[in-house]
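Chemist: Let me see the structure of the following:
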Amino acid sequence: MSRITCIAIFCAILTVQAKFPNDPKACKYGDGECIVKFINDLVSKKSATGDRDINLVQIDPLPVAKLQLKQGEDSPVNIDLTFTDNKLVGLSTMTYTKVKGFGKNLAQKHELLWNIKKISVLGPYTISGKVLILPISGNGVSNMTMVNAEAKTTFIGKPIEKNGETYMDVTNFKLYLNPERIYYHFTNLFNGDKALGDNMNAFLNDNWEAIFGEVKLSLESAFGEVYHAIIRNVFTKYPYDKYFID
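Modeler: I've put the predicted structure just below:
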C-alpha cells in the first residue's frame, strides 16, 4: 500500500464578510451548464490573483510546501519521493466540461468533469528506491509534467449548521486522472553522475505509462488533497444557498 502526505500552502481563510459577487451571476440549483460556465469564468479570470470574496486562492502558480509519495515493497515502483517547496503550474489551463449535483439537497454526490492541457510540479526533490528493475537515488530539482489529462472529481456534501445557516463541507473527495502523457526530469541523480542520470531520465520517460499504472492511485490522492482544499475553502465562505438562485 502507498502512503501520501501532501501539505499545500494556501491563503488563510478570510473572516471579513463581503457580499457574494454578482459577476458572473449565480446559477440556479443543479443547473450544470450554468455552473460549468461559472467555474470556467473563475479559472479564466482569477487563476493568477484568486478572489477574496469567495475564498478562492491564487491557483496558478500554486505553492506546495510538501508532497510525499511512498510506494511499498510489493510494487514494482518502490520509491520514496518527496517534493519540497514546489510550485504547481498550469491549473489555469483547466476547462470544465460537465457538472452533476449542486441541487437544493447538498447532502448528495457531486461530480465535476474537466480536462487540463498541461500541469507541472516544479522544484526541489529527493528520491530513493527502485523503479521497475532499476535502482534510483538523487536530490536536486525536478519537473514532472502531465499533458492533456482528463479528470473527474467526486465528493459528498455534508451540511454544517453555523449561526442558524447551513454551510456545505466537502467530504469523501476523490480525484481520477487519465493523462495522455507524463514527462519526468530529475537533476543531480546518482550524486550528479551525468551518464547515469541521463539514462535514468530517458528510462523514466520511455516507461512513463507503466510507471503511472503503478503510482496512479498515489498521484490521484496527492493531487486530490490539493484540489480538495481549494474547493473546501470556497464553500466555507458563505451558506450553501448563497451560491445559487432559488
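Chemist: C-alpha from now on. contacts and neighbour counts both.
Modeler: Will do.
Chemist: buried residues in the one helix or strand residue 209 maps to?
Modeler: Under the criterion of DSSP states H and E, residue 209 resides in helix 208-235. In terms of neighbour count (16 or more other C-alpha atoms under 10 Å), helix 208-235 has its buried residues at 211-212, 214-230, 232-235.
Chemist: likewise stretch 66-76?
Modeler: Buried, per 16+ other C-alpha under 10 Å, within stretch 66-76: 66, 67, 68, 69, 70, 71, 76.
Chemist: Please apply the same query to stretch 137-144.
Modeler: Neighbour counts over stretch 137-144 (16+ other C-alpha under 10 Å) mark 137, 138, 139, 140, 141, 142, 143 as buried.
Chemist: Relative to residue 87, how far out is the closest residue to the fifth one other than its chain neighbours?
Modeler: Translated: residue 141. Distances taken as C-alpha to C-alpha, 6 or more residues apart in numbering put residue 124 closest to residue 141, at 4.3 Å, once the chain neighbours are dropped. Residue 124 sits 10 Å away from residue 87, going by C-alpha to C-alpha, to the nearest Å.
Chemist: Next, the structure of the following sequence, for comparison with the previous one:
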Amino acid sequence: MIVVKVLFFTVLVSSVICAEFPSTFKRCNRADQVCLKQAIQEAIPKFAKGFKSLGVPGIDPLTIPLMEIPGGNGAVKISQKVTDGKLYGLSTAVIDDFIFDVIKVDNAKIAWNFHIPNITLKANYEMTGQILVLPVKGKGVMNILLENVKGDEKIKVVTYTKNNLQYIKVNDTVLKMDAGHVTFNLDNVFDGNKQLSDQINQVMNDNWSAVFDEIKDGYNDAIRTFMDHIVNSFFAKFAVSEIFLD
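Modeler: You can find the predicted model right below:
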C-alpha cells in the first residue's frame, strides 16, 4: 500500500475564510469548454506560490512531507520512504486537451491531458531492495529529474451545502504521468560506500525506464493526493455561484 501523509490540509479545507473570488481568475459558463480550458490554463501558474490570505499552499514547489512506496516483484524491487520532499515544475503544466462533462455541477467529470517540460524532486530518502542483481540499502538526499513529462487526469466533482450556499470539491481523481527521460542522483544509496553508490546510480540511470516504472505509481498517487487537498482548500472558500457565470 502506498502511504502519503497530509500534515495541515485538513485544517485548511475545514477553515472558513470570508473572501471574494479573485478578480484575476477568469469566470466561465459551465458549458463553455473553450473558456474553461483557458481559465484553468491561466490559473495553474497562479497557484505556484499559493494564496496566503486564503490559507491555500502553493504547488511549486509542492511539499510532500511523507511518501512510502512498497517494493514490487520484477527485476527492480525497491521499497522507498521519502520525507521532506519538494517537487518543482507543476506550475509549468500546459493543457493539451480538456473536457468538462457536466449537466449540473454535482457529479461533473473533468478530463485533461497535459505536458510539463521538467519536474524535479528533492527530498530525503530511505531505500532497500534490489536493482537487477545489485542490492540497494541506503539513506540520504535524492534529486530526481523527470524530463518531457506527459500526463492525463480524470476528476469527479461533487457538491455540498454550507451556509445555504452550494460548494464543490474534488471527490475522486485518477492521475497518470510518465516521463520521456529520468535522471537519478541519490547520495549514499549503498550505505557508507561512495564507490558502490556511484555504480548503483549509474545502473539506475542506464536502466531509468525500468526503475521509474517501479516507482511512478507511488509518485503519481502522492502528487494526486496533495494536489486534491490544495484544490479543495481553494474551492472551500468560494460558492459555485462565485466561480461560474451561470
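Chemist: Around residue 183 of structure 2, how many other residues sit close by?
Modeler: Counted with other C-alpha atoms under 10 Å, the neighbours of residue 183 of structure 2 add up to 20.
Chemist: residue in structure 1 matching it?
Modeler: Aligned counterpart of residue 183 of structure 2 in structure 1: residue 183 (TM-score structural alignment).
Chemist: how big's the offset between the helix or strand hosting its match and structure 2?
Modeler: Per DSSP H and E, residue 183 of structure 1 falls inside strand 165-186. On superposition with structure 2, the mean distance recorded for strand 165-186 of structure 1 (mean C-alpha distance after the TM-score superposition for structure 1) is 1.3 Å.
Chemist: relative to helix 208-235, how tilted is that strand?
Modeler: 150 degrees (axes from the mean of the first three to the mean of the last three C-alpha atoms, to 10 degrees).
Chemist: And strand 165-186 of structure 1, what's buried?
Modeler: Result for strand 165-186 of structure 1 [16+ other C-alpha under 10 Å]: buried residues 166-170, 173-179, 182-186.
Chemist: Show residues contacting stretch 7-18 of structure 1.
Modeler: Residues outside stretch 7-18 of structure 1 that contact it (C-alpha atoms under 8 Å, 6 or more residues apart in numbering): 52-53, 55, 57, 62-67, 226, 233, 237.
Chemist: Name the nearest of these relative to residue 110 of structure 1.
Modeler: residue 233 (16.4 Å; C-alpha to C-alpha).
Chemist: Could you find the closest non-adjacent residue to that closest one?
Modeler: Closest residue in space to residue 233 of structure 1, ignoring its immediate chain neighbours: residue 55 at 5.8 Å, by C-alpha to C-alpha, 6+ apart.
Chemist: Could you pull up the residues touching the spatially closest residue to residue 174 of structure 1 that is not a sequence neighbour?
Modeler: Leaving aside its sequence neighbours, residue 174 of structure 1 sits nearest to residue 154 (C-alpha to C-alpha, 6+ apart; 5.3 Å). Going by C-alpha under 8 Å, 6+ apart, residue 154 of structure 1 touches 109, 110, 111, 112, 172, 173, 174, 175.
Chemist: Make CSV out of those and add distance to residue 23 of structure 1.
Modeler: Compiled in CSV, the contacts of residue 154 of structure 1 are given as follows (distance: C-alpha to C-alpha, whole Å):
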residue, distance to residue 23 of structure 1
109, 27
110, 23
111, 23
112, 21
172, 30
173, 28
174, 29
175, 28
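Chemist: how big's the offset between the longest strand seen in structure 2 and structure 1?
Modeler: The longest strand of structure 2 (DSSP state E) is strand 134-162. Mean deviation of strand 134-162 of structure 2 relative to structure 1 after superposition (mean C-alpha distance after the TM-score superposition for structure 1): 1.2 Å.
Chemist: Next, the residue lying farthest from the centre of structure 2: secondary structure please.
Modeler: Distance from the C-alpha centroid of structure 2, by C-alpha atoms, centre = their mean, peaks at residue 195 (33.7 Å). Three-state assignment for residue 195 of structure 2 (DSSP: H, G, I helix; E, B strand; the rest coil): helix.
Chemist: and what of residue 53 of structure 1?
Modeler: helix.
Chemist: That one - nearest residue in space that isn't next to it in sequence?
Modeler: Counting by C-alpha to C-alpha, 6+ apart, residue 18 is the residue found nearest to residue 53 of structure 1 once chain neighbours are left out, at 6.1 Å.
Chemist: and that neighbour, how many neighbours does it have?
Modeler: Count around residue 18 of structure 1 with other C-alpha under 10 Å applied: 11.
Chemist: and residue 25 of structure 2, that one's in a helix?
Modeler: No: counting by three-state DSSP, residue 25 of structure 2 is not part of a helix but coil.
Chemist: how close does the residue nearest to residue 141 of structure 1 get to residue 10 of structure 1?
Modeler: When residue 124 of structure 1 is compared with residue 10 of structure 1 (using C-alpha to C-alpha), they lie 19 Å apart.
Chemist: And residue 144 of structure 1, by the same measure?
Modeler: For residue 144 of structure 1, the distance to residue 10 of structure 1 - C-alpha to C-alpha - is 21 Å.
Chemist: For my notes, confirm residue 38 of structure 1 occurs in a strand.
Modeler: No: according to three-state DSSP, residue 38 of structure 1 belongs to no strand; its state is helix.
Chemist: check contacts around it.
Modeler: Taking C-alpha under 8 Å, 6+ apart as the contact definition, residue 38 of structure 1 lies against 24, 25, 26, 27.
Chemist: With residue 182 of structure 1 instead?
Modeler: Residues near residue 182 of structure 1 by C-alpha under 8 Å, 6+ apart: 144, 145, 146, 147, 205, 208, 209.
Chemist: what do you get for residue 90 of structure 2?
Modeler: Counting by C-alpha under 8 Å, 6+ apart, residue 90 of structure 2 makes contact with 48, 59, 60, 61, 62, 116, 119.
Chemist: Adding neighbour count and distance to residue 98 of structure 2, write these out as a markdown table.
Modeler: Below are the contacts of residue 90 of structure 2 laid out as a markdown table (neighbours: other C-alpha atoms under 10 Å; distance: C-alpha to C-alpha, whole Å):
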| residue | neighbour count | distance to residue 98 of structure 2 |
| --- | --- | --- |
| 48 | 19 | 21 |
| 59 | 25 | 20 |
| 60 | 19 | 22 |
| 61 | 21 | 24 |
| 62 | 22 | 23 |
| 116 | 20 | 15 |
| 119 | 21 | 21 |
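Chemist: Much appreciated, bye for now.
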